[in-house]
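Asks: have a look at this prediction, sequence included:
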Amino acid sequence: MRSVRAFATAVTASVLLLTACAGGGERGEWGGGGPAGPQAPTGERRDRAAPPPGGSPGAGRSGAEPRAKASETFSNPVVKDLWQPSRMAGATAAGTDVGAAPGGSDPAPEPVTARQVPRPYHRAMAPVGKVFFDRPEGPTVCSGTVVRDPARPGRSNLVWTAGHCVHSGARGNWMRNIVFVPAYNDRGRAAGRVGAAPPQDVSPYGVWWADWSQTSAGWLRHGGAHGDAAGSAYDFAVLHVRPEGGGGASLEETVGAAVPVWFGAPPADRISGVSVYGYPAADPYDGARMFRCTGPPGRYAPARRAPGLYRVGCTMTGGASGGGWFVDRDGATVLVSNSAIASTRHTWLAGPRLGRAAWEVFDAVSRRPSGR
């Protein structure tokens, strides 16, 4: 049931190779050679995550990225049996739609129709899942990915997602009752049948509660309804999770795989293709099934003084927010971004480049003592 190789093969089959790759990694299974954890842009093997050299890739004229901010107000106590299949099925999409960007963006890509991921998901895509949470509007859903933790090789409890899936941004608050469900709706039941399905079919690896969450200072300063266009460049977050029912096995051990994060990946014009995964839930999708888009990325500039984003043609809608963007790096499938914003007509998605601010968020969660 747990196949690291199947996961790597499934993603690699839909990922186009990087035009310019860093060397030094051995060819291997999901994530390839080297230590568990994010891969440094130089290709060096390190015991802990290494910050991208030279500061922020893609930084705008404003200079340095906002530094990571500690989330001391975060509180997310476990509410046992809250997220039953019926409540999950009724969660609405989280997403941010935007119009035209100011100058500096590449031409808008042609739309790429999202394709369903083969089922059952646990065979090849177990680390991809849904992030559920409560906000004032009610139960809401995003997507997320299990990522490697350099502090706990082979035993990661970390999930990568979007900032707006954990915090509402400027002048806002943390979301409540945040959980991660890997390989959600494993067999891809129709939306109308998910609510009455057995829990083991809807959450085959269980429900994992976030006991810590951290996002960027840039998202807390610029993101959300009271922020500005620059917020999307910092729309990323990391969760530390634990199983609802307790137990000694980590999330990575439970699902059988985790993906490395590549901080400081090349700009869009040096990447020939990316694969984007998620669970779109806004019309015309219903959130019941996992989809993917694959294509060459371009550069998207949300604001004149903000770092640029990656952008790719894709018809996925809200609910796919936070889903991973994957590339093949010397035979290893790695995460380079997450879905953050979409066009108002749902013809493309854009995700932040993961520079030093992203690494600082990740490193802060990785270094935090488990359960604190």
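Replies: Thanks, I have it.
Asks: CA only for contacts and neighbour counts going forward, please
Replies: Noted.
Asks: how deep is residue 103 tucked in, by neighbour count?
Replies: Here the number of neighbours of residue 103 (other Cα atoms under 10 Å) works out to 11.
Asks: do you know how far it is from residue 347?
Replies: Counting by Cα to Cα, to the nearest Å, the gap between residue 103 and residue 347 amounts to 19 Å.
Asks: now the residue lying closest to residue 185 once chain neighbours are set aside: how far from residue 311?
Replies: Among residues not flanking residue 185 along the chain, residue 202 sits closest, at 4.0 Å (Cα to Cα, 6 or more residues apart in numbering). Look at residue 202 and residue 311: by Cα to Cα, they are 31 Å apart.
Asks: one more to weigh against that first structure:
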Amino acid sequence: MKNFCAAATFLIAMLLLQEAVLALSNDADSQFIENPDIQLYSDHSGELDPLGYWTEEKLKNAIPVTIPVNDEEDQSFSTSLLAPPQDASHPVLPEDNIYSNLAKVPSTSGKLFYTYGGKNYVCSASAINNVYKNLVMTAGHCVHSGSEGDWHRNIVFAPAYYEGPSSYGLWNYRSVRTLNGWINSSNSNYDQAFLTVFPKGGRNLINVVGGNGLSWNYSQAQSNVRISGYPAQNPYNGELPYSCYGNTYKRSAFSDDAYMNCSMNGGASGGPWFRSMIDEDLGYVFAVTSRRSTTGTPRLYAKPNAQYVKNMFDEMR
């Protein structure tokens, strides 16, 4: 009888483990869509928005996006890092190396605008180097509204935004991808996304503004990190970029979150977390801003890029 009970207990445990692994695997898979207005696109580089939706007034009045989380709550599912930290790509300068003459602020970071439910919203984002030279990284909640929601529309990336669009203008999205864990259940462990953008003037984004490297499997505890974004709630106004500098820490033994004490708020979602910089403009992105504290010490939270983020990176064209 004892042997039967032990065997039954072992079988139940294995079934539960298998179910948990399957659920984790499904959450770590991703989905993508192409811009439904893709057939309307034509490269009118002199226009603010070649697809004709965004105006400077709409950009200025876009609603800042954030997902607040209470410091006392910790609902993340902890997963171990099973591989050594690696870099999927490396930073690269723009072809002309003249970004400092075109922009008052770093050119690889910027604002990400989109529409949902008839309203205009804004997040932060950064250009990421890959072989196709057209990639942008942001938070999952900046491209899809999560559980019981849908994909966002009219997505544009505005690199080096400074009191309005910079000389680089707006870059319309061509395709966007995020994770099932975010789409199906708004799980913050899977709050990462990539999008590709159309070229402008026959040139790809990374060749024009430069591109950051992508790091994955780095731990939550990193030294000398820089977090960049466009906070837009009081006392910020969203017109200027800000950065926080310091060390990041693991939130708790039961969480995959990294955090840094930082006062940036709504609008900073999706902004890059640089584990290291090669100059003032370029670095290695190991996470993106996902949430912030609502009580106590102001903090930003992010799940460092894991294998499934690297998988998404590999699938972007």
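Replies: Cool, the structure landed. Note that this is a predicted model, so its numbers are computed, not measured.
Asks: can you give me the helices for structure 1?
Replies: Here structure 1 has its helices, by DSSP state H, at 4-14, 85-89, 191-194, 199-202, 217-222, 251-255, 356-367.
Asks: just name the most buried of the ones you listed.
Replies: Of the helices of structure 1, the one with the most neighbours on average (mean count of other Cα atoms under 10 Å) is helix 217-222, at a mean of 24.
Asks: hang on, the earlier thing: and residue 293 of structure 1, which of the helices of structure 1 is closest to it?
Replies: helix 4-14 (8.5 Å; Cα to Cα).
Asks: structure 2: matching residues for the closest one?
Replies: Using TM-score structural alignment, none of the residues of structure 2 align to helix 4-14 of structure 1.
Asks: just how off-centre is that helix within its chain?
Replies: In terms of Cα atoms, centre = their mean, to the nearest Å, the centre of helix 4-14 of structure 1 is found 17 Å from the chain centre.
Asks: which secondary structure elements does that helix contact?
Replies: Packing contacts for helix 4-14 of structure 1, counted by 3 or more Cα pairs under 8 Å, 6 or more residues apart in numbering; DSSP states H and E, involve strand 324-329, strand 332-338.
Asks: rewinding a little: the helices of structure 1 into CSV, with extra columns for distance to residue 269 of structure 1?
Replies: Formatted as CSV, the helices of structure 1 follow (distance: least, Cα to Cα, whole Å):
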stretch, distance to residue 269 of structure 1
helix 4-14, 19
helix 85-89, 39
helix 191-194, 38
helix 199-202, 39
helix 217-222, 25
helix 251-255, 33
helix 356-367, 20
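Asks: of all those, which one comes closest to residue 123 of structure 1?
Replies: In terms of Cα to Cα, the element of the helices of structure 1 nearest to residue 123 of structure 1 is helix 4-14, at 6.7 Å.
Asks: got the angle between that closest one and strand 332-338?
Replies: Calculated by axes from the mean of the first three to the mean of the last three Cα atoms, to 10 degrees, helix 4-14 of structure 1 forms an angle of 60 degrees with strand 332-338.
Asks: which residues sit against stretch 184-194 of structure 2?
Replies: Outside stretch 184-194 of structure 2, the residues within contact range by Cα atoms under 8 Å, 6 or more residues apart in numbering are 27-28, 76-77, 135-141, 143, 146-148, 176-182, 256-257, 270, 288, 290, 303, 309, 312-313, 316.
Asks: any of those buried? List them.
Replies: Burial by neighbour count, 16 or more other Cα atoms under 10 Å: within the contacts of stretch 184-194 of structure 2 this picks out 27-28, 135-141, 143, 146, 176-182, 256-257, 270, 288, 290, 303, 309, 312-313, 316.
Asks: filter these down to the ones in strands?
Replies: 135-138, 176-179, 288 (DSSP state E).
Asks: counterpart of residue 272 of structure 2 in structure 1?
Replies: Using TM-score structural alignment, the partner of residue 272 of structure 2 in structure 1 is residue 324.
Asks: same question for residue 64 of structure 2.
Replies: Superposed on structure 1 with TM-score structural alignment, residue 64 of structure 2 falls opposite residue 93.
Asks: please apply the same query to residue 155 of structure 2.
Replies: Per TM-score structural alignment, residue 155 of structure 2 is aligned with residue 178.
Asks: residue 324 of structure 1 contacts residue 334, doesn't it?
Replies: No: the criterion here is Cα atoms under 8 Å, and residue 324 of structure 1 misses it with residue 334 at 9.4 Å.
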